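Participant: Starting from these lines, generate the structure:
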Amino acid sequence: MKLENLKPASGSTKQNSRVGRGQGSGGGGTAKRGHNGAKSRSGYSQKRGFEGGQMPLQRRVPKFGFNNINRVAYKAINLDTLQSLADNVGVKSIDLGLLYNTGLTQKSDVVKILGRGELNAALEVKVNAFSKSAIAAIEKAGGTAVVDATFNPEATIELKGKKLGATASVEVAVKPAKKEVKSAIKVVEDKAPKKVATKKASKGDDLKKIEGVGPKIAELLSTGGFDTFAKLSEANVEDLQNILDEAGSRYTSHNPTTWPQQAALAAADKWEELKELQDKLNGGRPE
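Facilitator: From the prediction side, this is the model:
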């Protein structure tokens, strides 16, 4: 077989016919188009997805979800992260440039400070947005919360690549030889044996007993630090809403307004009162 011998299979191709116009062409006055239907009209073209006039497939298939073009996706930074910066980096003022140089944010991030954790250092924090609980905690520690979107990484360029205390300790523990690693682990266990044991033994409460909280949302709340009824009862509704917003558009329809109230009854073992309250709710939302 050679290239010059290749040819299409018999019957797979045919000669295009030259369609004439008028009665003498043999195709009638319509040039074989006929008299009825869309194909007989001038300018006809087969559009993608057209199914002869019936509802096309791409319109019959149901759609889910909603993308809000006005929604602002924040990069969440919590109070415990600010405290780590103050303890391990030794800063008194935190802005977008410092967060970028320490690897906590990217250039395009819109940063919002949330109220998880404790803050003891007096810091001047300048970012795009704050939650109410974060503002209260920063001012209580003697600091200031300023809404400022100025991005100036050159002012703190000497901190570029510097890690937080927790990350640095992990890196130091990985680099030594095996014997040194074992000794380092032993020192950590000797310093805080009770905390490590408590953290492993604690599994948290079943947050799915709160109406409006499913398995996925319960996992999000536990990750956000609200793994028990007691912690959830003390949570700020705005912080709970921020957790849902950060998780994606599929959770924006949930309303956490009554979750702290339900969690307070569950933490106090008032299950009958909780059931009465849930009977008045509609999927966790107040009617």
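Participant: can we go C-alpha only for contacts and neighbour counts from here?
Facilitator: Will do.
Participant: Now do the helices in the stretch 151-287 of the chain.
Facilitator: Using DSSP state H, counting those that start in this stretch, the helices of the stretch 151-287 of the chain run over 165-174, 178-191, 193-201, 215-223, 229-233, 237-247, 259-267, 271-279.
Participant: Then the stretch 1-150 of the chain?
Facilitator: Listed in chain order, the helices found in the stretch 1-150 of the chain under DSSP H, counting those that start in this stretch are 57-60, 79-84, 96-101, 132-140.
Participant: Mean neighbour count added to those, as JSON lines?
Facilitator: What follows is those, written out as JSON lines (neighbours: other CA atoms under 10 Å):
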{"stretch": "helix 57-60", "mean neighbour count": "10"}
{"stretch": "helix 79-84", "mean neighbour count": "19"}
{"stretch": "helix 96-101", "mean neighbour count": "23"}
{"stretch": "helix 132-140", "mean neighbour count": "18"}
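Participant: right, and those helices - which one's nearest Pro193?
Facilitator: Evaluated over these, closeness to Pro193 peaks at helix 79-84, with 21.6 Å, by CA to CA.
Participant: State the distance from the closest residue in space to Ala76 that isn't next to it in sequence to Val237.
Facilitator: Nearest in space to Ala76, with sequence neighbours left out and distances taken as CA to CA, 6 or more residues apart in numbering, is Lys112 at 5.2 Å. Lys112 sits 16 Å away from Val237, going by CA to CA, to the nearest Å.
Participant: residues in contact with Gly143?
Facilitator: Contacts here follow CA atoms under 8 Å, 6 or more residues apart in numbering; on that basis Gly143 touches Ala121, Ala122, Leu123, Glu124, Val125.
Participant: Closest one of those residues to Pro193?
Facilitator: Relative to Pro193, and with distances defined as CA to CA, the nearest of the contacts of Gly143 is Ala121, at 26.6 Å.
Participant: run this one through as well so I can compare:
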Amino acid sequence: MQLNTIKPAKGSKHAKRRVGRGIGSGLGKTAGRGHKGQKSRSGGYHKVGFEGGQMPLQRRLPKRGFKSHLLKYNAEITLGELQALDVTDVDVLVLKQIGLIPQIAKVVKVIKSGELSKKISLKGIGATAGAKAAIEAAGGSLGE
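Facilitator: I've put the predicted structure just below:
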């Protein structure tokens, strides 16, 4: 095999359909566009979502809710994950190094999911009311 003998696979290439080239081609006169109307004209089309002047669906429906762009900076950690850690003093940097929270996270909060039986002190980490009670019950502390 040489570079000058390489050809595309059989059936992978086909001639482009040439429309508007006479009656004999089968695609003459209207060139597959039908008769009259906006879609038959050159440059005649409409924007996405246009409904012929009727109020479009995206404008008929009410706007609802929003997604905060700050959410990506928030992270949460469970009591069960804290229990599995082998450190007693926990802060945001430690959690990032271990890989429990993403590097982009700025605000971390402990949620009450799982059990905590060992003493852990948190620094710069928030907690829900239930999680706070569980941490304090285990002898830990939340130093803000």
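Participant: Can you pull the TM-score for these?
Facilitator: Here the TM-score for the pair of chains, by TM-score structural alignment, normalised by the length of structure 2, is 0.54; 107 aligned residues with a CA RMSD of 3.6 Å.
Participant: can you redo the helices of the stretch 1-150 of structure 1 as CSV with distance to Gln278 of structure 1?
Facilitator: Below are the helices of the stretch 1-150 of structure 1 laid out as CSV (distance: least, CA to CA, whole Å):
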stretch, distance to Gln278 of structure 1
helix 57-60, 37
helix 79-84, 33
helix 96-101, 42
helix 132-140, 27
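Participant: What number of residues are in the vicinity of the aligned residue in structure 2 for the residue nearest to Ala76 of structure 1?
Facilitator: Structural correspondence for Lys112 of structure 1 with respect to structure 2 (TM-score structural alignment): Lys109. Residues contacting Lys109 of structure 2 under the criterion other CA atoms under 10 Å number 16.
Participant: any idea how far Thr128 of structure 2 is from Gln103 of structure 2?
Facilitator: 22 Å.
Participant: again with Ser117 of structure 2
Facilitator: Between Ser117 of structure 2 and Thr128 of structure 2 the computed distance is 17 Å (CA to CA).
Participant: Looking at those two, which one has more neighbours?
Facilitator: Ser117 (15 against 12).
Participant: nearest to Glu273 of structure 1, of the contacts of Gly143 of structure 1?
Facilitator: Distances from these to Glu273 of structure 1 were compared by CA to CA; the smallest belongs to Ala121, at 40.9 Å.
Participant: Report the spatially nearest residue to the closest one, omitting neighbours in sequence.
Facilitator: The shortest distance from Ala121 of structure 1 to any residue other than its chain neighbours is 6.1 Å, reached at Ala141 (CA to CA, 6+ apart).
Participant: Map that neighbour onto structure 2.
Facilitator: Matched to structure 2 by TM-score structural alignment, Ala141 of structure 1 sits across from Ala138.
Participant: got a list of what its match touches?
Facilitator: Contacts for Ala138 of structure 2 were tallied using CA under 8 Å, 6+ apart; they are Leu116, Ser117, Lys118, Lys119, Ile120.
Participant: just the buried members of the residues you listed?
Facilitator: Leu116, Lys118, Lys119, Ile120 (16 or more other CA atoms under 10 Å).
Participant: The second one pairs with which position in structure 1?
Facilitator: Yep, that's Lys118 of structure 2 we're talking about. Taking TM-score structural alignment as the alignment basis, one finds that Lys118 of structure 2 is matched in structure 1 by Ala121.
Participant: For that match, which residues are in contact?
Facilitator: Ala121 of structure 1 is in contact with Gln83, Ala86, Ala141, Gly142, Gly143, counting by CA under 8 Å, 6+ apart.
Participant: Considering the residues you listed, which are maintained in structure 2?
Facilitator: Counting by both residues aligned by TM-score structural alignment, their matches' CA atoms under 8 Å, the members of the contacts of Ala121 of structure 1 that carry over to structure 2 are Gln83, Ala141, Gly142, Gly143.
Participant: All the strands of structure 2, residue numbers only.
Facilitator: Using DSSP state E, the strands of structure 2 run over residues 74-78, 89-91, 107-111, 121-123, 126-127, 141-143.
Participant: Save the ones you listed as TSV, and put in distance to Phe50 of structure 2 too.
Facilitator: Listed next are these as TSV, based on distance: least, CA to CA, whole Å:
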stretch	distance to Phe50 of structure 2
strand 74-78	39
strand 89-91	53
strand 107-111	43
strand 121-123	55
strand 126-127	49
strand 141-143	56
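Participant: Which one of those strands lies nearest to Gly53 of structure 2?
Facilitator: Checked against CA to CA, the stretch from the strands of structure 2 lying closest is strand 74-78, at 43.8 Å.
Participant: And the closest one, what's buried?
Facilitator: Ala75, Ile77, Thr78.
Participant: report the angle between the axes of that strand and helix 129-137?
Facilitator: Between the axes of strand 74-78 of structure 2 and helix 129-137, defined by axes from the mean of the first three to the mean of the last three CA atoms, to 10 degrees, the angle is 50 degrees.
Participant: Identify the residues contacting strand 74-78 of structure 2?
Facilitator: The set of residues that contact strand 74-78 of structure 2 without belonging to it, under CA under 8 Å, 6+ apart, is 100-102, 105-114.
Participant: PyMOL command for the buried members of those residues?
Facilitator: Buried members of the contacts of strand 74-78 of structure 2, defined by 16+ other CA under 10 Å, are picked up in PyMOL with:
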select buried, resi 100+101+105+106+108+109+110+111+112
